[in-house]
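Enquirer: The following block contains a protein sequence and its predicted model.
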Amino acid sequence: MNKNLFIVFVVIFSLLVANHLESLYPAKYDDADVIATYIFKSEGSDNEIKTDKSSSTFTKKINAKVISVIDGDTFQIKVEDGGAIEEVKLNLIDAPGIQPVQPFGPEAKAFISKLLLGKTIILETDLSVRDEDGRILAFAYYENNIVNQMLLENGLARVKMDQTDKLDQKGVDYLSQFIQVQSQAQEAKLGIWSWS
């Protein structure tokens, strides 16, 4: 239990430090303004999905079909109604890679392939819409389950803490939930935690 409290303390401390640094060194633009004007649009299509700046969390939901799986936490989607084809990275988690092959990387990819390939999902994005590789960062829902959390529950991913400063309140809530789920998988020695 002390380990869980320590992890929660580190997360909260990190968020507080990030907020303090932001107040000392404010950004030249408001993330909310950037997100509020962000548009998904495929070339030659009139289909647009915009965020609502009046929303308190600036979160948007996107219905999409999974058309290919790249690895355990990354896949390609086609936005419903003739939208763009995009690459999605599951937010706040990191699954083992497959190039080069890491332990449980193929298992994580197989899990996502079996669960999502060819199926329609709901993607929920927060303030950190894209990562450094241009992929959409999202929480994915399939049959009312959070896919990000399902990977953690099965020991096929770990919590990734590198973009916590860009989370909205819902993202912060997910982070806390994910840390607890990861701790349970560690205690049960599931997947990547089975050999540690």
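Expert: Now that the structure is in, tell me what you want to look at. Note that this is a predicted model, so its numbers are computed, not measured. Numbering: from 1, shown residues only.
Enquirer: contacts and neighbour counts: CA atoms only from here.
Expert: Noted.
Enquirer: Output the longest strand belonging to the chain.
Expert: Scanning the chain for the strand with the most residues, using DSSP state E, yields strand 60-71.
Enquirer: mind listing what the nearest residue to Q184 once chain neighbours are set aside touches?
Expert: Leaving aside its sequence neighbours, Q184 sits nearest to E153 (Cα to Cα, 6 or more residues apart in numbering; 7.5 Å). With contact taken as Cα atoms under 8 Å, 6 or more residues apart in numbering, E153 is in contact with V181, Q182, Q184, A185.
Enquirer: Mind checking what helix or strand follows the longest strand of the chain in sequence?
Expert: strand 74-79 (DSSP states H and E).
Enquirer: Would you mind listing the buried residues in that following strand?
Expert: T74, F75, Q76, I77, K78, V79 (16 or more other Cα atoms under 10 Å).
Enquirer: can you name the two of these that are farthest apart?
Expert: T74 and V79 (15.5 Å; Cα to Cα).
Enquirer: Run through the residues that contact the spatially most central residue of the chain.
Expert: The chain has N91 as the residue nearest its centroid, 1.3 Å off, counting by Cα atoms, centre = their mean. Shown in contact with N91 (Cα under 8 Å, 6+ apart): L137, A138, F139, N148.
Enquirer: okay, pairing it with this:
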Amino acid sequence: MMDADWTIRDNRSGPLMRRCPAIVLLVLASLSVGGSPFASAQNLNCDDFSSQGEAQAVLAADPSDPNGLDGDSDGIACESLPGGGGQPSASVPQTQPDPATVTEPRAEPATVTEPVNQVEASTGACADYDAQVWAQTVYESDEDQFAALDPDGDGIACPELPDEFGGFAPTLWADEIPRGAEEATVLDVGDGDTFDVRIASNDQIETVRLYQIDTPETRDPNDPDECGGAEATAFLELVLSVAPESTLYLQFDRTQYDRFDRRLAYAWFELDGDVYLVNEVMVRNGFAEHRVYEPDRRHERRFEQAAEFAEEHQYGVLELCEGRFDLPLSEQPVAAQEPQEPVQQQEPAAVDPQPQQPVQEPQQPAQTGCDPSYPGVCIPPAPPDLDCGQVSYSGFAVVPPDPHGFDGDGNGVGCE
């Protein structure tokens, strides 16, 4: 869904220092005498430096990071600049704001806590995780330390846990919601990357569009529906449904609103002591593609890692749609149904014929994460409840108990 044409609406202007290699000499000279050349500078951002090294020197001079140069709190400032700790994304930015209208954006509160590693607190028992994706993420962080998660050594951790359609992992690189994030309550889900919220501070209703992700199209009148779109929407509904009291915390980047006047955000929530970043969850489970829309790059390296993880395991849409996020819905593969065995007719006995026993239809083995009421296709179990417009199949076989109610007339065929 290539609709994230960011336009900065809520900005403030401020003096920008000139980019110059001499800034490095100034930083080094100041540090040698215990000072910081930027002690009095305000509202610096990564655009004010010509290299990552310059930004890193400023962060080293004041680790509290008042300018928010280390957006993901991993100790590396302005990773997207040349020479950064993380390589700039290979993704081609989809749109560029009009330079004539762009001014310096409103400064956002920076997270000043030291980088954390939640993996250190993880355990090596499958029973301590509620999703295979979570166990797999921990296992791959240190395969020797967490070898107990993969006892058969096939590289798949805890396959008995709910798969990517029914479970997900918290973020393992942060242990708290970023300070300054705005509280909001989820009202309704639009599709895989948009939903409506009520902002706690002003009681206003806004539509949120998640930064740096894109899910298959389902509602664009100018674009055909795409494979996996209904499943991505259903998965986002599942993720948001577990947020306590439907409460999210919205963190912002440089662009505040897109061209459709939707509020752009990174959406966080906390559950049972674990912190979840919804944008990352959608990418890691394979239901959203990572896309960079300039100038918003906060957490970019984390999303890149999540996308690589999903691609390696062919999770979510990648599994359903031949490894693609742009496959038209009309081309979505449908699992072929096994032919039914012919009914063997019994010859009646000469005397005292026995009543013919009903023939049991063979049951197809259930796919992981698919409801057994719908053999031959893969539809996630309820909740949430789905209707025919939210799934990518029609005319498929239905057997009781039909939790989604696709077979309204009881003839054994769903979504006719």
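Expert: Alright, I've got the coordinates. Owing to the predicted nature of the structure, the values given are computational and were not obtained by experimental measurement.
Enquirer: Any chance you could compute the TM-score here?
Expert: The pair, once superposed, lands on a TM-score of 0.68 when counted by TM-score structural alignment, normalised by the length of the first structure; 154 aligned residues with a Cα RMSD of 2.9 Å.
Enquirer: could I get the contacts of N91 of the first structure as JSON lines with distance to S56 of the first structure and neighbour count?
Expert: As requested, these are exported to JSON lines (distance: Cα to Cα, whole Å; neighbours: other Cα atoms under 10 Å):
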{"residue": "L137", "distance to S56 of the first structure": "19", "neighbour count": "22"}
{"residue": "A138", "distance to S56 of the first structure": "18", "neighbour count": "25"}
{"residue": "F139", "distance to S56 of the first structure": "18", "neighbour count": "23"}
{"residue": "N148", "distance to S56 of the first structure": "23", "neighbour count": "28"}
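Enquirer: Filter these down to just the ones in helices.
Expert: Cross-referencing the contacts of N91 of the first structure against helices under DSSP state H gives N148.
Enquirer: which two in the contacts of N91 of the first structure are spaced the farthest apart?
Expert: With Cα to Cα as the measure, no two of the contacts of N91 of the first structure lie farther apart than L137 and N148, at 11.1 Å.
Enquirer: Map Q186 of the first structure onto the second structure.
Expert: Mapped onto the second structure by TM-score structural alignment, Q186 of the first structure lines up with E311.
Enquirer: post-alignment, the helix or strand where that match lies versus the first structure, mean distance?
Expert: Secondary structure from DSSP H and E places E311 of the second structure in helix 300-313. Its aligned residues in the first structure lie a mean 0.7 Å from helix 300-313 of the second structure after superposition (mean Cα distance after the TM-score superposition for the first structure).
Enquirer: Can you tell me the closest non-neighbouring residue to F195 of the second structure?
Expert: In space, F195 of the second structure is closest to V189, 4.2 Å off (Cα to Cα, 6+ apart).
Enquirer: Same check on A108 of the first structure?
Expert: Leaving aside its sequence neighbours, A108 of the first structure sits nearest to G72 (Cα to Cα, 6+ apart; 4.4 Å).
Enquirer: And I62 of the first structure, by the same measure?
Expert: I62 of the first structure's closest residue in space is L123 (Cα to Cα, 6+ apart), at 5.0 Å.
Enquirer: Can you give me the neighbour number for the aligned partner of the one you found in the second structure?
Expert: Residue correspondence to the second structure (TM-score structural alignment): L123 of the first structure is matched to L250. Look at L250 of the second structure: counted by other Cα atoms under 10 Å, it has 23 neighbours.
Enquirer: need the next SSE after the helix or strand L250 of the second structure falls within, C-terminal direction.
Expert: Of the helices and strands defined by DSSP H and E, L250 of the second structure is found in strand 247-251. On the C-terminal side of strand 247-251 of the second structure, the closest following helix or strand by DSSP H and E is strand 257-258.
Enquirer: Check the mean deviation of that next one from the first structure.
Expert: Strand 257-258 of the second structure sits 1.0 Å off on average (mean Cα distance after the TM-score superposition for the first structure).
Enquirer: returning to that earlier point: for the aligned partner of the residue nearest to A108 of the first structure in the second structure, give me its contacts.
Expert: Structural alignment (TM-score structural alignment) places G72 of the first structure against G192 in the second structure. Counting by Cα under 8 Å, 6+ apart, G192 of the second structure touches D214, T215, P216, G229, A230, A232, T233, A234, F235, L236, F287, A288.
Enquirer: The residues you listed in strands, which ones?
Expert: Among these, the members found in strands (DSSP E) are D214.
Enquirer: who wins for most neighbours among the contacts of G192 of the second structure?
Expert: Most neighbours among those, by other Cα under 10 Å: F287, with 34 neighbours.
Enquirer: Now which residue in the first structure aligns to that one?
Expert: Aligned counterpart of F287 of the second structure in the first structure: L156 (TM-score structural alignment).
Enquirer: in terms of contact, does its match touch I93 like I think?
Expert: No: with contact defined as Cα atoms under 8 Å, L156 of the first structure does not reach I93; the gap is 9.7 Å.
Enquirer: residues contacting the aligned residue in the second structure for K109 of the first structure?
Expert: Aligned by TM-score structural alignment, K109 of the first structure pairs with T233 of the second structure. By Cα under 8 Å, 6+ apart, the residues touching T233 of the second structure are V189, G190, D191, G192, D193, Q390.
Enquirer: change it to 7 Å
Expert: Listed by Cα atoms under 7 Å, 6 or more residues apart in numbering, the contact set of T233 of the second structure reads D191, G192.
Enquirer: Closest one to K119 of the first structure out of the buried residues of strand 74-79 of the first structure, please.
Expert: Using Cα to Cα, those come closest to K119 of the first structure at I77, 9.7 Å.
Enquirer: and stretch 207-216 of the second structure, how far apart are its ends?
Expert: 18 Å (Cα to Cα, to the nearest Å).
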